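Q: Return atomic coordinates for the entry below.
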Amino acid sequence: MTPPPSPPAPTGRDHEPDDRIVDIDLSDEMSDSFLEYAYSVIYQRALPDARDGLKPVQRRILYQMAQMGLLPERGHVKSARVVGEVMGKLHPHGDSAIYDALVRLAQPFTMRVPFVDGHGNFGSPDDGPAAARYTEARLREEAVQMVGEIDEDVVDFVPNYDNQLTQPSVLPAAIPALLVNGASGIAVGMATNMAPHNLGEVINAARHLIDHPDASTEELMGFVPGPDLPGGGIIVGTEGIAEAYQVGRGSFKTRARVSIEQVGPRSQGLVVTELPYLVGPERVIEKIKDGVINKKIQGISDVNDLTDRQHGLRLVITVKSGFDPQLVLQALYRLTPLEESFSINNVALVEGQPRTMGLRELLQVYIDHRISVTTRRSTFRLGKKRDRLHLVEGLLIAIVDIDEVIHVIRSSDDSAAAKATLQSVFDLTEIQAEYILELRLRRLTKFSRIELETERDELVADIEALEALLADPQAIRDLVGHELGETSRRFDSPRRTEIRSAEDEPVPTPKATRTPTSLERQDAPCVLILTATGLAARIDGDEFTTPRARLSHDALLAQWRTSTRSPVGVVLSDGQVITVEPGEFPALSAEKITPKDGVDLAGFVGADKGVRVLGAFPLGEKAPVIALGTRQGVVKRVELAALPQKTSQHLISLKPDDQVVGVGMVADEDWLCFITDDAQLLRFPAQAVRPQGPSAGGMTGISLSEGHEVISFHTAYSEDAQVVTISSSSSALSGVGPGRAKVTALQAFPPKGRATKGVRAHAFLKGEDILTSAAVAMKPLALSAGGRAVELPEPTDKRDGSGSVLPATVGHVGNAPGLD
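A: Below you'll find the predicted structure:
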């Protein structure tokens, strides 16, 4: 193996200094290089220009897309193609940075007014977009307003990175994008974070400042009360906003829009439909799960994201029974992104220098920019029209003696001689003579002369108008305001973010008392209401009295004073009793109560199909004794105080095909009343029925005739109660014909012993053979199936009378509302 050659011996020349090597102090080099880097980041990447509100990469994207012809009426193109064009011609940075900026311009949850119409997956607050090769893009109408008029010398153009092309230093920006869409960026030694605003509000403020140059920030806040975030939500408190509008720095709190709704048969939930700015549902769910696992958040049983494209954001947070949803919500605001702080730092470039500005300064910079654009545009148009008028005047001179013009041209040796002759013969300028030589002969007809004279007059009028405009600075300001008004009419949209005063929000729980039990529903007095149509509600407080109670279009099954944490037993027609708390029901105002304000109690407790709610009673040590009557004539008394504490249990063992038809509180001195479909009424003392345990099947209450059944069972606390019976035909279709009704005092029916047939309560006329409805009530109230009151006939002393024809079909009969 051959050994490697030895290195050559050093020579004297190797130690001679190289003239290309310059000794530089390391600290000086680091300082200079860092300053160059900082300058590049501040001016070329991180901070937006205060005039058009865009960073360089955003400006280059919009300009290049306009140059590519990607207008709203054209089709989408691959985002990768846009990125390549921008990177190759204008933006010497990586494709990922360009695509990220393009995506942001298309995201409606990021930009209050998006500039790019994206087709495909452009991401969400929780997830990033698809790759540029999978998405497509084109400009939106709003972006056309940003780049419009750019060919009319309205802004300065500067060379691109390799001096091969030019690019605009700023866009004309017919939309105040900096305030409307906000901005965020981190530079070297400084940063910007600006909130989005409503387009119409910002333009109204700008127009006011145009008309009133001395307007104060407080006046402008009358037009711009605060940010308008793309995702909506609620801004709590305005002190930080006012400070930011004054000095350019401040902060405010944003909250999710949350409503308390019934999300399950027996559960309430917090339904989130709007989130704070740039907060996604997955992030909220993750924080809630972490809080529940770490036991920092109590009272939540489930979280479901039901968001879809049709209904938008819907995040359902199920609250455990016994916890106050409002207190749980306050805890979520404190511990999750349902409440976020937004720090405003209005830093933007003004004349190449970074400045921190308030609302008035931001608007003034934009107005000055639009005045400059409008002035340069008008000057450009004036020059174009003057040039055109010069040519038109030359044509009109030539048309006067068209034969001589043709002779001069034909007799000239070349075009240069013809041009010189035309100038001397017809006193034309070089430009006019050149233009005439390039025209076709058919343009020099008599008809063209009429057109040229019309065009000349129009040009003269336009030139005079432009000269007058440029000579009057106030006229230019008025034009800027008018154009802004047109922009607002085209693109304005309603405000999405609600602004609330901090005084309107509930006071948060102090840290010293933030325990799991502090989130539980507090025990407070209330009045429980259960209606004949199966609705339940509560009225907070204990000042509910008869004169103030107005239960429209419904009758009462139960009504008593209790508290929000006191257990209540809901009795169903299948013999079950379900334990609930009044605090789980909707709270209503005592001044006006309507059935739609309550909750369907059968669905609330999860009753099976066809099972009805018959009543509700307090449970616990002071629970009453109740009596139940079934369709097959069985009666049973149950001591609710003796029941075990269970969520649900049966009060009676029912025979096959039997069901409970009525239930009520009862004492030994009260009466029990059965009414059958063949018009038999039996009342007997409650003491005739001894209380039994929940597993017992009861005892015979009334002896039924073959083929008939009980339709109504009631407890009567006084013989002054009234009996309502309604007759019809068993062969008639349900709801066809209102039937006949009779109202009779209970004392007209003699008491009999238990397990007897009773006495006749209604005389059937021809065609009638059955009672369809009956009730025993102190103040009877009849309702139609639609909930309207049906007038009952006057009471009669005849217990076996036939009654009177009803004005409408009765669906429910119960007690009129009011506490005794």
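Q: all contacts plus neighbour counts: C-alpha atoms, from now on.
A: Noted.
Q: and the longest helix belonging to the chain, what does it pack onto?
A: For the chain, the helix reaching the highest residue count under DSSP state H is reported as helix 359-400. Helix 359-400 is packed against helix 199-211, helix 217-221, helix 239-247, helix 430-438, helix 446-471, helix 473-491, with contacts defined by 3 or more Cα pairs under 8 Å, 6 or more residues apart in numbering; DSSP states H and E.
Q: helices and strands around the next helix or strand along the chain from it, which ones?
A: Note on helix 359-400: by DSSP states H and E, the next helix or strand toward the C-terminus is helix 402-411. Applying 3+ Cα pairs under 8 Å, 6+ apart, one finds that helix 402-411 contacts helix 415-426.
Q: now the helix it packs on and helix 402-411, what's the angle there?
A: 150 degrees (axes from the mean of the first three to the mean of the last three Cα atoms, to 10 degrees).
Q: Can you check what angle separates helix 415-426 from helix 359-400?
A: 90 degrees.
Q: Now tell me what touches helix 415-426 from outside.
A: For helix 415-426, the external contacting residues (Cα atoms under 8 Å, 6 or more residues apart in numbering) are 397-398, 405, 408-409, 411-412, 428-430, 433-434, 437.
Q: To compare against the first, here's the next sequence to fold:
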Amino acid sequence: MARKTSAPVADEPYDEKIVDIDVAAEMEASFLEYAYSVIYSRALPDARDGLKPVQRRILYMMADMGLRPDRPHVKSSRVVGEVMGKLHPHGDTAIYDALVRLAQSFSLRLPLVDGHGNFGSLDDGPAAPRYTEARLAPPSTAMTAGLDEDVVEFVPNYDNKLTQPSVLPSAIPNLLVNGASGIAVGMATNMAPHNLVEVVAAGRHLVSHPQATLDDILRFIPGPDLPSGGKIVGLDGVRDAYRTGRGSFRTRATARVENVTPRRKGIVVTELPYGVGPEKVIEKIADGVKAKKIQGVTNVQDLTDRSHGLRLVIEVKTGFDPDAVLEQLYRATPLEDSFGINNVALVEGQPRTLGLLELLRVWVEHRIEVVRRRSTFRLAKRQERLHLVQGLLLAIVDIDEVIQVIRTSDDAGTARERLMSVFDLSEPQSTYILDLQLRRLTKFSRIELEKEQGELEREIAELTEILSDDARLRGVVSGEMADVAATYGTPRRTVLLDAAGGATAPAATNGRSKAPAISLEIADSPTRVLLSATGLLARTSGEAADAPLDRHGRRHAHDALRGDAPATTRGDVGVVTSTGRLLRVSVLELPSLPPVDGAPSLSGGIPLSELVALAPGEEPLAVVSLGDDAPPVALGTAGGVVKRVAPGDAPSRDEWDVISLKDGDRVVGAAPAADDDELVFVASDASLLHFEASAVRPQGRSAAGMAGIRLAPGQQVAFFGVVRAGTRDLHTVVTVAGASGALPGTGGGSAKVTPYELYPGKGRGTGGVRAHRFLKGEDGLVLAWVGEGPARAVGTGGQPAELPPTSERRDGSGVPLEAPVAAIG
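A: The predicted structure is shown next:
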């Protein structure tokens, strides 16, 4: 049925307007507008705080709602509703997805949201927002601190009714620590997570050395540190990305061969590559077995739980080499995956591809600007308050006259004007006096005001100095960075391997992809096993086995060397631990590291706990050869006992005791010692004793040793080591003193470096000579070391730490340290 429409009246004008446009031009303009919106408002993070707009709005709104870490969780739906209604003009699904990612410990190296409930896994999605709860995680307080002090610019929200920060203060280098991923129009970003302690150490170096180069920064940041741990195999792509902003690297699962049954070995996977879930691995293994691409696997069990973490057990058929099966799995399953780095972020509103140095510099400059703006804000506030306090003190001196002026005035305006003229006050001071409560006019209040005046003057002077002195400003920024690393830093999870055998790209044969045959035949060539001060083991490759010290006295790039031992590739070495055990370790199981600038690097070493089971608190102390011609191993305990035992008399099992320890005693040092070598003790009271190793006859494995050093009551041995014959002039003594009651890592203490030749020898079983005079507040040594210098110190995260120059005063005091030292080598 046709619809009738009334015709326009002839006398009335017909207000119709038709505009002819070019469809191609309209599509181009609309597409560009959409592309810009995606790039700038959705997909790419800001290089300063490392956040996309939706993430920044979530954190800001949660902070505005008061959802601090010490407050109860609230429903995620409430957070999503607040963000969507006030700041983010998009759907609730996108907001909740961003909130979930901020809370996932397997997605972010340092989660910013503390989630309560099912926030998903690598294989499953999260529960609906009505079932989960959230609040800010502790690191988020550092991201949002100072927003009320004009540290960043605020911009209008989508309807111009509210304001929001254009960037967060971001005391944490979030973009480098947590990485980022996003797909925009015509560009994408994919950034790898890093370790907070390492990034902050590099940032502090850049603050104090603005002209630092990329090579300088790589001393602190050896590579990514993924939330899932695992291993990174091959660092060439990482270094390319650090230089150009683009590169790729391979990530590999952490797996080892174990006895899953008394008669069958299996492969136990405890860490997977970044972004890979166990269900995906199990599915790929099952498909490979069915397609006969994977051989030797009988069963796969997922024994993951909350108490023990990831544990994937792959059973191997009898007669198959588990190592060969593992190599097969690396080729055919996601147990080895690749990660492509594409460092695209917004800098001053423009998308740019940035290298590591540029990323770090943007964050450092942002922090300097934040601290400058905050100091300016605080200075103005304190000057304003001081002005009021000074006026109030003037009023209190002549309080009777002030009251008389106010009482005889007709109204408040007249009283304000009369106060300004009679007492020479400003308008803010007069207004403040009129608003004053009578109880503030007591004598005690005057004392409080005078005290407040002094505090304000001191703070104003300090803030003025910060703003007028660039070095002081940078010192404040560096100190705040150190506090953030100490508060939120965690140890490195990912092992870095410069190179390793294993899966390689399939080779094309007649148009078909065919994997090369796996061979575990490795030549039994000479090598050297290294033990770092932070407990990492590695073996050198090729010419690195005999590489000399570099011009800085360093054998490696990212750690300090505790000890080394010669071996062969297919041989075994022994590792002496603090409980008096000697553990047999196969050299083949250690990562083979090529030299860096001619010297072996320990940045890709492997913890001993990944090879053998260690007791709680048990630490590796030394690595020794197990050959029949190896010299005896000398051991020193905290109780002052010394012993020499021949490692060549080793039983056939994989572990055995080399000393019988008394209750409460532990081994503090061990090293091979021939008869003409010297044994060195350093006690906690800073006494040093050394004597000929021939004074200690070799004993059997069950012997308890003999008296090494006489200790004063309440003291213990801080260091034990060996000085090889003919090398006395090459050795250095390093002592670090501190307060025994201080919490670990809370103070740097004082350090002293002296030549070993300054210390005279004494007989075994006697007291030593003083090696360190304590400063006020110090009562003992927290660390000591004797070895071939120059010495190198590392911090709690493995980053380099500065030691004072060599002193010729044998019993002098130390030089205060800027940061705590964790180990020396």
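Q: quick one, helices of the stretch 501-650 of the second structure?
A: Assigned by DSSP state H, counting those that start in this stretch, the stretch 501-650 of the second structure shows no helices.
Q: circling back: could you pick out the buried ones from the contacts of helix 415-426 of the first structure?
A: Buried members of these, counted by 16 or more other Cα atoms under 10 Å: 398, 405, 408-409, 428-429, 433-434, 437.
Q: Quick one: those residues as CSV, columns for distance to residue 635 of the first structure too.
A: Listed next are those as CSV, based on distance: Cα to Cα, whole Å:
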residue, distance to residue 635 of the first structure
398, 118
405, 123
408, 127
409, 124
428, 120
429, 119
433, 118
434, 116
437, 117
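Q: what's the closest of those residues to residue 66 of the first structure?
A: The closest of those to residue 66 of the first structure turns out to be residue 434 (Cα to Cα; 34.2 Å).
Q: how about that closest one, what's its match in the second structure?
A: Under the alignment (TM-score structural alignment), residue 434 of the first structure maps onto residue 431 of the second structure.
Q: what sits against its match?
A: Counted by Cα under 8 Å, 6+ apart, residue 431 of the second structure has contacts residue 416.
Q: Please apply the same query to residue 70 of the first structure.
A: Here residue 70 of the first structure is in contact with 76-77, 138-139 (Cα under 8 Å, 6+ apart).
Q: now residue 174 of the second structure
A: Going by Cα under 8 Å, 6+ apart, residue 174 of the second structure touches 49-51.
Q: Residue 341 of the first structure now?
A: 251-254.
Q: Residue 78 of the first structure touches residue 138, doesn't it?
A: No - under the criterion of Cα atoms under 8 Å, residue 78 of the first structure is not in contact with residue 138, lying 9.0 Å apart.
Q: neighbour count winner among these two?
A: For residue 78 of the first structure versus residue 138, the count of surrounding residues by other Cα atoms under 10 Å is larger for residue 138: 28 against 16.
Q: So the equivalent of the more buried one over in the second structure versus residue 335 of the second structure, what's the distance?
A: Aligned by TM-score structural alignment, residue 138 of the first structure pairs with residue 135 of the second structure. Applying Cα to Cα, to the nearest Å, the value for residue 135 of the second structure to residue 335 of the second structure is 34 Å.
Q: With residue 703 of the second structure instead?
A: As judged by Cα to Cα, residue 703 of the second structure and residue 335 of the second structure stand 46 Å apart.
Q: Neighbour count for the two, which is higher?
A: Between residue 703 of the second structure and residue 335, residue 335 has the larger neighbour count (other Cα under 10 Å), namely 27 against 16.
Q: Just list the residues touching residue 657 of the second structure, thanks.
A: 580-582, 701-702.
Q: picking that back up, just to be sure, which of the contacts of residue 341 of the first structure are found in strands?
A: Per DSSP state E, strands hold the following members of the contacts of residue 341 of the first structure: 251-254.
Q: sorry, back to before: which among the contacts of residue 174 of the second structure gets closest to residue 229 of the second structure?
A: Using Cα to Cα, residue 50 is the member of those that lies nearest residue 229 of the second structure, at 21.7 Å.
Q: so what's that closest one closest to, chain neighbours aside?
A: residue 175 (3.9 Å; Cα to Cα, 6 or more residues apart in numbering).
Q: Please identify the residue in the first structure that aligns with that neighbour.
A: In the first structure, residue 175 of the second structure lands on residue 178 (TM-score structural alignment).
Q: Okay then, goodbye and thanks.
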